[in-house]
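> Predicted model and sequence follow; I will ask about them next.
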Amino acid sequence: MTDRSEVDVVRIKLGSDKPAPQPDALGRDRIGFAHGLPTAELWERGRGVWRARLDKVSDAQLLLIASGGIVVMAGSISGVTFHDGRVAITGLPDPTHPLIGQRDPLDNSSANPVAYGRLETAPARHPSQRALSEVLNDAIATLTEAGRQRRPRLHQTPSGRLEPHPTESDPVDWAEFVTLALAGAAANLGGIERALAGRPGSWEAAKVEDLLYATVGTEPSDLWRHRTEPVRVVVDVDEILATRTDALSQYDDAEQAIDAQVEQAEKADPAPDPASYGWVYEVTGPNELTSADPAAPPWSWEAWRSFQDTEWGEWTDRIERDIRAGDTSWRSLLIPFSPEAGAEYKRLSDARESRLDRIRHQFEQLDAQKRREWDTYGEAIARAVEAGALAVPGLQAPVEVTLGSDPALPMVEHLIDPLAEQLLDAAIAATLSPADLPGTPLARLAEEAR
């Protein structure tokens, strides 16, 4: 048994590769995900800089970097560095981590690239396959049972009618049974070539190939009438739009544009100066807070707590606990000159945040619009898959379309159903994506607001 333990995780979702806005806090020329990046560069692109919750980051031990719904890098978290209101995560990448290549375990519909969660360290696994010897024994038993089957022998009655003989029978056509079983299995596996991929150059493969083509014909489509398993098509909208269209990149650009609006508003509407309303104490060490104002009284946790909102009790406890333990993430704390000064500072700060929140609200609106467009696209793809299945010659097996990722389906390339991939590829080619909609995501958001 594999020991399992839970770890707190920060997930960073990367957009597409693009030039980094300059100056870049980490000195990078490019940001976003691109295939083939060295470990160190991919780690640099993923670890910063982000607007993140310090309490969540400080609790986390594992950083996951994802793109297109897949984990592309993982590593440990040892701390953060601060860059103009944002943070960069510090730690060490682990390019051998078992979650790399798996589906993003914290994937969600939010446009926010940062997500938090708790995971078991042991990765999810697909059901283990039975030993091939067991499968062979079952196949032999089935073929043996089929070979012992009997079919009625027809005879002519005195009246001239053909009827089953009351006591005599003939062996079943075992050769026909075997060829039909092979044809059905090959169809379920996705084709004759796929069925023989284990050792295609062998004499056994050549003989079975001849037998199958003699059974089903030379046209690949003739095989599908023998299929018995459902064709399971998973329409993973996030993965499709991230890897096959520019839709995700367009939304990344829209988020950056809103981010720029927020930063511009923060500069144009500066926060009230705390030194005008109280004494500012810098955190200079474990449980050590000092003020540059010589008139400031000695630091007092009781005095500081008396000016905190009661609904912030958990945060108040957390800040005090962290600073007493030596955490310098909290750079400074304020003790107002008086209750009236504290109330005025809070009123001005809250009013500014309210003004900024009106701009930040665009993030939520953008998320909602993105989800609507993603959902509409997924439903259109599903309809196109179903329409395409009706056009597959001879296909009688049901086609099951699932919207969203399906962890029960194999991710290993050689186990993916070629017919399902064929139907999905054709549906994608025939369906307009959100990247094809008129205007930019922000322009569509503004048009909807009118």
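Ah, there it is. Numbers count the residues shown, from 1 in each chain.
> going forward, measure contacts between C-alpha atoms and count neighbours the same way
Fine.
> Could you report the separation of the nearest residue to D246 once chain neighbours are set aside from G378?
Excluding the flanking residues, the one nearest D246 by C-alpha to C-alpha, 6 or more residues apart in numbering is A435, at 5.6 Å. Using C-alpha to C-alpha, to the nearest Å, one obtains 13 Å as the distance from A435 to G378.
> Neighbour count for the two, which is higher?
The neighbour comparison of A435 against G378 (other C-alpha atoms under 10 Å) goes to G378, with 24 against 18.
> where along the stretch 351-450 of the chain do the strands fall?
For the stretch 351-450 of the chain, the strands defined by DSSP state E, counting those that start in this stretch cover 399-403.
> the helices in it, which residues?
With DSSP state H, counting those that start in this stretch as the criterion, the stretch 351-450 of the chain has helices at 418-429, 441-449.
> Indicate which one of those is closest to R318.
Among these, helix 441-449 comes nearest to R318, with 38.1 Å by C-alpha to C-alpha.
> so which of the helices of the stretch 351-450 of the chain is the most packed in?
helix 418-429 (a mean of 18; mean count of other C-alpha atoms under 10 Å).
> same for it, what does it pack against?
Applying 3 or more C-alpha pairs under 8 Å, 6 or more residues apart in numbering; DSSP states H and E, we find helix 418-429 packed against strand 231-235, helix 339-390.
> Next up, a structure to set beside the first:
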Amino acid sequence: MATSRLVELIDHYRSAHGVSEAEVARRIGVTRENLRKWRTKGVRRLPDRANLVAAAGVIGRPYREVLSAALFDTGYLTAEQTEQPRPYGEVLRDAIAVLTEATHLTNQPMRQDGSGGWEPNPDPRAALPIDWAEFVTLALAGAAANAGGIEAILAGRPGSWEAERVRQTLQSTVFDDKDLIRHRTEPVIVDLWVDSILSTLGDPTDDEYADAQVELDGRAAAIPQPTDLPPGPFSPDDPRIADEPWIEVDNNGYLVTGLAGWSGDDGDVALLAELWEEARSYREPTSGEIAYEQAMESISALVDALDQQRKREYAEYAAQLTDAIETRLAGLQLSVPVTVTIAAAPETWEHGEFDKHAPPPYPRNAIEDAVEWAITYTLTPAALPGSPLERLAQDR
């Protein structure tokens, strides 16, 4: 069963802040056992609104995001619905509603009590409206920090007069890009593939391993074929073979199979197994065949060992780079959860995924600067001594 999206949001907060499961449950207003059921059995019933509001406040995520995660877990939203951006008009109406709500917020002034201390003035007539302009400016700064910078939120029409006014407002609010980051409310997620990083760097590691594979292929091709073969057991007149276009018999009576005419159904598979079993039982392998098979098995073992070495070196590089990025990001003193995931690319991926997991070519903010710095100063496997095959020989 897939992990609950609501639990994933909670776990991001717990891992970033080191809070126990029992303490998070207490703050949200549910039992520890209930939180464990969400983890093991999924969120089967929509939690109470008070619990969702509390969860949003505890983990520092927007209520809408927490609600959407709970609706998805309970089946009220599909993956397609949660991934599609909301319409412009709907988002605009929500923004207007929030800004309008802010106009009704008040600050409760303090008053001196009879003992000389200070207490909130309980008289509602003493309430003062909040600094609404500050509220709007802080909201703009948070949006810019979440989007990746001032220029990122103005990319839709950077030359407009509206964009210039927003830029001036933000530049008067924050000192620099690092100061802008303190307004960020969304978690920082760095999710990169080693292969994508190396490609972006123009690093030769992949090419070196490709060259090593070509060399092993050449060694396999150079192994002499056995010449001491006696005549094979098959005849072109064999009725099992004559009716199958994908099977031929060479001049020495040995099977030659191909794809042309091969159906891949159970009948063809069973026939092929029967023929090969007959060929194996026909005679004992010759000394030449034994030597050939041993040589090919040796090459095959090298190919497997080379692949394991590449995976090991990529994993070591990923671990070192993860530490470097986390250390660099820690220097920014971010107040939001940070997740850094560096891993080798999967065997297959969807179109566009390779580039999606590559670092941006030009850093746009302090977070991307930190990632670029770590990538620049973390040595790749290409810096290891010798070629991949030379390193493999030393380890064997």
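The structure has been received and is ready for your questions. None of these values were measured; they are calculated from a predicted model.
> And the TM-score between them?
Aligned and superposed, the two chains score 0.63 in TM-score terms (TM-score structural alignment, normalised by the length of structure 2); 293 aligned residues with a C-alpha RMSD of 4.1 Å.
> hang on, the earlier thing: how about the helices and strands packed on helix 418-429 of structure 1 in CSV, adding distance to Q422 of structure 1?
Putting these into CSV (distance: least, C-alpha to C-alpha, whole Å) gives the following:
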stretch, distance to Q422 of structure 1
strand 231-235, 10
helix 339-390, 9
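> Just name the most buried of these.
Scoring these by mean count of other C-alpha under 10 Å, the most buried comes out as strand 231-235, with a mean of 21.
> okay, that strand sits on what stretch of structure 2?
Counting by TM-score structural alignment, strand 231-235 of structure 1 falls onto residues 188-192 of structure 2.
> who wins for proximity to A205 of structure 1 among the helices of the stretch 351-450 of structure 1?
helix 418-429 (19.7 Å).
> how big is the offset of the closest one relative to structure 2?
Average distance, helix 418-429 of structure 1 versus aligned residues of structure 2 after superposition (mean C-alpha distance after the TM-score superposition for structure 1): 2.5 Å.
> can you give me how far that helix is from the chain middle?
Offset of helix 418-429 of structure 1 from its chain centre (C-alpha atoms, centre = their mean, to the nearest Å): 21 Å.
> and what of stretch 191-201 of structure 2?
12 Å.
> Also stretch 334-353 of structure 2?
That offset, for stretch 334-353 of structure 2, works out to 2 Å (C-alpha atoms, centre = their mean).
> Tell me where the stretch 1-150 of structure 2 has helices.
Along the stretch 1-150 of structure 2, counting by DSSP H, counting those that start in this stretch, helices occupy 5-17, 21-28, 32-41, 49-59, 63-73, 79-83, 88-103, 132-147, 150-153.
> what's the closest of those to T286 of structure 2?
Of those, nearest to T286 of structure 2 by C-alpha to C-alpha is helix 32-41, at 58.5 Å.
> Give the aligned range of the closest one in structure 1.
The aligned range for helix 32-41 of structure 2 is empty, by TM-score structural alignment.
> which other helices and strands contact that helix?
helix 21-28.
> if we can go back for a sec, now do the same for the residue nearest to D246 of structure 1: its match in structure 2.
Matched by TM-score structural alignment, A435 of structure 1 corresponds to A382 in structure 2.
> who touches stretch 387-396 of structure 2?
208-209, 212, 305-306, 309, 385 (C-alpha atoms under 8 Å, 6 or more residues apart in numbering).
> sorry, back to before: list the contacts of the residue nearest to D246 of structure 1.
So A435 of structure 1 contacts 245-247, 250 (C-alpha under 8 Å, 6+ apart).
> can you tell me how far it sits from L248 of structure 1?
Distance from A435 of structure 1 to L248 of structure 1, by C-alpha to C-alpha: 8 Å.
> Mind naming the longest strand for structure 1?
Across structure 1, the longest stretch assigned as strand under DSSP state E is strand 162-171.
> residue farthest from the centroid of structure 1?
Within structure 1, the residue lying farthest from the chain centre (C-alpha atoms, centre = their mean) is P158, at 73.4 Å.
> Look up how far D322 of structure 1 lies from it.
Following C-alpha to C-alpha, the distance that separates P158 of structure 1 from D322 of structure 1 is 102 Å.
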